[in-house]
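A.B. asks: Need a 3D model of the sequence below.
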Amino acid sequence: MVKGFSYSFPAIRGIQAKEEYYVAMCPLEVISKIFQSIDEDFPPEFRAQRILNKSRIPEITGYIINNPDSYVFSSLTASVDGDIIFTPFSETDLGTLQIPIKAKFLINDGQHRRAAIEEALKINKELENETISVVFFKDNGLKKSQQMFADLNKHAVNTTKSIGILYDNRDPLALLSKKVVESIPLLKRFTDQEADNLSKYSPRIFTLTNIHSSICCILGKKKGDKINKNDEKFVMDYWKALCNTMHEWKQVQDKALSASECRKDYINAHGVVLVALGHLGNYLYCNNIQEYVEYINCLNKIDWSRSNNKDWNGRALTPKGTINKNTTAIRLTYNKIKHLIGFKLDEQEKTLDEMMINQSEAQQ
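C.D. replies: Predicted coordinates:
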């Protein structure tokens, strides 16, 4: 029997590595009380958990508060330094788990979820009686806890950005990106909706994450922002115009050019150009240029080949001829596209171009 006052949870008993563990349903109110943040002054070698990244908390908290009817969390994993008593119901692995109030709890996995839950409860008290599953292990010392943390995290693999967009049925930008890809035959056929990077012989031209990034640039909006009907119409019409114009893309669609050859020989099959075209779309949309399709048609007068060093070296291409993916490269590529189809650069854009030219001359 546990001496003194204790927490009591309905739980399921299991066996891993020949040792018992328990899965219990814990009210969110209890989570914020029994699991405390680690002492940041402790040297890392004496901790079994990394320091809390406080910048992550507001986003997770907002996720809970903004989606009270649909948020979902995976289990927390915790070690308990104290007596654990499991009382089964009859001869089953279902029962009651008792843990002394004085026991020490260590989160092995889920400390950011715990911190976000604590902040969410301050905003919405109605969440107190909702629950989250916690997997409890017996604490067998610092080294064991450190190994648990390493084991729980070493095999974790982040999903691709494309998968995150594909499965996001809440964010307006994600929904619009998927609608654009689904509605335009060329994009539907040649967009990889899972990968962020295409393999050498992939039969696709684009990735969903690059299409999404381009659309974010067109509208100048970020995740969670609202999108009106005018926004949606322009994005859809703009991408239809691009797909009807880009000669290399249409060659792939007509089977006159393979997707792998298109990506190998032309820069307009790469994210740096797609996002730059997003900036171009933003310029056209914000300036309410009605005849913008005429400018889009001018894109076919541009030499998109990777051998065109005069236009793309230092912009979409590095000096070694590889694709340049950084933010500056995108802006410089946009500047060149804007200039080539007949628009003047503003002062800020001119300054960026001059800096690139001066840097290139200094390296020669």
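A.B. asks: going forward, measure contacts between C-alpha atoms and count neighbours the same way
C.D. replies: OK.
A.B. asks: Quickly note the distance from residue 117 to residue 169.
C.D. replies: As judged by C-alpha to C-alpha, to the nearest Å, residue 117 and residue 169 stand 23 Å apart.
A.B. asks: Excluding sequence neighbours, find me the nearest residue to the residue nearest to the spatial centre of the chain.
C.D. replies: For the chain, the residue nearest the mean C-alpha position is residue 161 (4.8 Å; C-alpha atoms, centre = their mean). Leaving aside its chain neighbours, residue 161 sits nearest to residue 209 (6.0 Å; criterion: C-alpha to C-alpha, 6 or more residues apart in numbering).
A.B. asks: mind listing what the one you found touches?
C.D. replies: Neighbouring residues of residue 209 by C-alpha atoms under 8 Å, 6 or more residues apart in numbering: 161, 162, 165, 193, 196.
A.B. asks: cool, and residue 289?
C.D. replies: Contacts of residue 289 (C-alpha under 8 Å, 6+ apart): none.
A.B. asks: circling back: helix or strand: which one has the residue nearest to residue 161?
C.D. replies: helix 208-219 (DSSP states H and E).
A.B. asks: and that helix, how far from the chain's centre?
C.D. replies: 13 Å (C-alpha atoms, centre = their mean, to the nearest Å).
A.B. asks: Stretch 175-191 now?
C.D. replies: 20 Å.
A.B. asks: Then stretch 188-201?
C.D. replies: 17 Å.
A.B. asks: The stretch 51-200 of the chain: strands as residue ranges?
C.D. replies: 76-81, 85-88, 94-100, 104-109, 131-138, 191-192 (DSSP state E, counting those that start in this stretch).
A.B. asks: now do the stretch 201-350 of the chain
C.D. replies: Using DSSP E, counting those that start in this stretch, strands in the stretch 201-350 of the chain cover 206-207.
A.B. asks: those helices in it, which residues are they?
C.D. replies: 208-219, 229-245, 247-253, 259-265, 271-286, 292-297, 309-312, 327-340, 347-363 (DSSP state H, counting those that start in this stretch).
A.B. asks: Which secondary structure elements does the fourth one sit against?
C.D. replies: Yep, that's helix 259-265 we're talking about. On a contact count with 3 or more C-alpha pairs under 8 Å, 6 or more residues apart in numbering; DSSP states H and E, helix 259-265 meets helix 247-253.
A.B. asks: residues of the helix it packs on that come out buried?
C.D. replies: Across helix 247-253, burial judged by 16 or more other C-alpha atoms under 10 Å covers 248, 249, 252, 253.
A.B. asks: before we move on, back to that, is it possible to get CSV of the strands of the stretch 51-200 of the chain that adds distance to residue 181 and mean neighbour count?
C.D. replies: Output for these, formatted as CSV (distance: least, C-alpha to C-alpha, whole Å; neighbours: other C-alpha atoms under 10 Å):
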stretch, distance to residue 181, mean neighbour count
strand 76-81, 37, 20
strand 85-88, 53, 17
strand 94-100, 48, 20
strand 104-109, 37, 21
strand 131-138, 37, 20
strand 191-192, 7, 22
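A.B. asks: quick one more, to check against the first:
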Amino acid sequence: MNNQSSGIEVKFPGAAGNQFGRNTYLSVIPFKSVERFLMVFPEVQRKINMSRVKQIAEYVINGTLDRNYSFLSAVTATCRGPIRYDEESKQVSIDLNATLSINDGQHRIAGIKLALNTLKRDISKESDSSKKDKLSKRLERLEDMHLPVVIFDNMDEKHEQQLFHDLNLMASKPTKSVSLKFDNTDPYTLMAKEVSLDNHYLLKYGVETEKTQLRDNNTNLMLLSTLRNMISYIIAGNDKDKGSEDTLCLANYDTWKTEIEEILDILFESLPNDCNDRTKYIIGLAVTLQGIGKYIYNLRNGDALNWKEYLVGLKDINWKHNNRMWNGYGGSYDERLERFVFGGTGGGINGVCNALIENNRPTKTIQHS
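C.D. replies: All right, here's what the predicted structure looks like:
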């Protein structure tokens, strides 16, 4: 640890306090300065996960777009070197020889660095002056963003390790459903939340936004995550799409939402009135609903001009567990459970889609435009 002062300080706006007898500082550091001050020391950190870094970098870059909601929580660090607080100017002063050892947030810092470098690389490669200018403005905006940092003053290695343990291993991670409930960055999740509150069929059958699985005594038809994936299948043909100009984006969002609302109306008009009874039908299974979504994608992108009539034709499908038609399409009937059981998620989704392709027929009794 370098405690020797250089005589040169870098000042950041902030506040000072005390926690369990240790001097604590709170400041904000510009994104463009995080690489200079915030560092990772292996003895007090775990090995970095580059896949997670790339996800955060993508999240950070998307945060420069209009109408996107992106937030990074405070990083916690230990100052290795001289640090002080000026009460008069309300500034945290860090000596130029000092470094901030990251105790919680190394992936956020690495993600910010990667996001900045990615935009710089894209700018250097871009030949179109208009696109280059837009990228430059996004980079400028990103560099001027600030990251909150909680700084502990000069702790030894053992205390830094304990700080890492307490911040990372004792935190409670929210369930996937709760995470989706409060996520406003993924366009498919946003649409799922909106249509679950707007569509009268989804209001009738229910969309579960808290739990991670549905038991028989839960009358909701599906999880929010299932609806999100179903919409993604309908629009993009898979559940991994994150939205783009070719699938779902800000420019086409309202058009797609109207389309999805109509598709859901036709679909649920064609399904049994008690389709949320999972003891009776396979409809309430996540793989079935996603398989239907994939089937709709195939209809809309295939040769059938009358794809809506195929949706109406679903009223003639026997969706009951004991319908032997489902055998061979990703699962089998379990005599003991008296249920049709899918062997796996991917196989089940493809199985439902293929079953409908091979067995469903169009019906011309349709009133929708």
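A.B. asks: from what I can see residue 315 of the first structure touches residue 330, true?
C.D. replies: Yes - using C-alpha atoms under 8 Å, residue 315 of the first structure is in contact with residue 330, at 7.1 Å.
A.B. asks: More neighbours: these two, which one.
C.D. replies: Neighbours were counted for residue 315 of the first structure and for residue 330 using other C-alpha atoms under 10 Å; residue 315 has more, 27 against 22.
A.B. asks: Setting the sequence-adjacent residues aside, check what's closest to the more buried one.
C.D. replies: Residue 315 of the first structure sits nearest to residue 329 (C-alpha to C-alpha, 6+ apart), 4.8 Å away.
A.B. asks: so the one you found makes contact with residue 313?
C.D. replies: No - contact criterion C-alpha under 8 Å: residue 329 of the first structure and residue 313 do not qualify, at 9.8 Å.
A.B. asks: quick one on the thing from earlier: of residue 117 and residue 169 of the first structure, who's got more company?
C.D. replies: A count of neighbours by other C-alpha under 10 Å puts residue 117 above the other of residue 117 of the first structure and residue 169, at 23 against 12.
A.B. asks: can you tell me which residue in the second structure aligns to that one?
C.D. replies: By TM-score structural alignment, residue 117 of the first structure lines up with residue 112 in the second structure.
A.B. asks: which non-adjacent residue is nearest its match?
C.D. replies: residue 57 is the one closest to residue 112 of the second structure (C-alpha to C-alpha, 6+ apart), at 5.9 Å.
A.B. asks: right, and the secondary structure at the aligned residue in the first structure for residue 5 of the second structure would be what?
C.D. replies: Alignment note (TM-score structural alignment): residue 5 of the second structure maps to residue 3 of the first structure. With DSSP: H, G, I helix; E, B strand; the rest coil as the basis, residue 3 of the first structure sits in coil.
A.B. asks: How much space separates residue 3 of the first structure from residue 87 of the first structure?
C.D. replies: Distance, residue 3 of the first structure to residue 87 of the first structure, by C-alpha to C-alpha: 15 Å.
A.B. asks: what's the residue lying closest to residue 98 of the second structure once chain neighbours are set aside in contact with, if anything?
C.D. replies: Excluding the flanking residues, the one nearest residue 98 of the second structure by C-alpha to C-alpha, 6+ apart is residue 81, at 4.2 Å. For residue 81 of the second structure, the contact set (C-alpha under 8 Å, 6+ apart) comprises 1, 2, 3, 4, 5, 95, 97, 98, 99, 154.
A.B. asks: Repeat that for residue 213 of the second structure.
C.D. replies: residue 223.
A.B. asks: list the buried ones in stretch 150-162 of the first structure?
C.D. replies: Those buried within stretch 150-162 of the first structure under the rule 16+ other C-alpha under 10 Å are 161, 162.
A.B. asks: quick one: which helix or strand includes residue 340 of the second structure?
C.D. replies: strand 339-342.
A.B. asks: what's that strand in contact with?
C.D. replies: 279, 282, 321, 322, 326, 330, 331, 332, 333, 334, 348.
A.B. asks: Next, count neighbours for the second one.
C.D. replies: Which is residue 282 of the second structure. With other C-alpha under 10 Å as criterion, residue 282 of the second structure counts 26.
A.B. asks: That one -> the first structure?
C.D. replies: By TM-score structural alignment, residue 282 of the second structure lines up with residue 267.
A.B. asks: Kindly list the longest helix within the second structure.
C.D. replies: Ranked by number of residues, the top helix in the second structure under DSSP state H is helix 106-125.
A.B. asks: counting contacts, what elements does that helix pack onto?
C.D. replies: Secondary-structure packing of helix 106-125 of the second structure (3+ C-alpha pairs under 8 Å, 6+ apart): helix 34-37, helix 50-62, helix 129-143.
A.B. asks: Between its first and last residues, how far does stretch 116-133 of the first structure reach?
C.D. replies: 15 Å.
A.B. asks: Need the residues that contact that stretch.
C.D. replies: Contacts of stretch 116-133 of the first structure (C-alpha under 8 Å, 6+ apart): 23-29, 31-32, 57-58, 60-62, 64-65, 73-76.
A.B. asks: which residues touch the spatially closest residue to the match of residue 5 of the second structure that is not a sequence neighbour?
C.D. replies: For residue 3 of the first structure, ignoring the flanking residues on the chain, the nearest one in space by C-alpha to C-alpha, 6+ apart is residue 100 at 7.2 Å. By C-alpha under 8 Å, 6+ apart, the contact set of residue 100 of the first structure is 2, 3, 4, 5, 6, 7, 82, 83, 84.
A.B. asks: try 7 Å
C.D. replies: Residues in contact with residue 100 of the first structure (C-alpha atoms under 7 Å, 6 or more residues apart in numbering) are 2, 5, 6, 7, 82, 83.
A.B. asks: Closest one of these to residue 183 of the first structure?
C.D. replies: residue 7 (54.8 Å; C-alpha to C-alpha).
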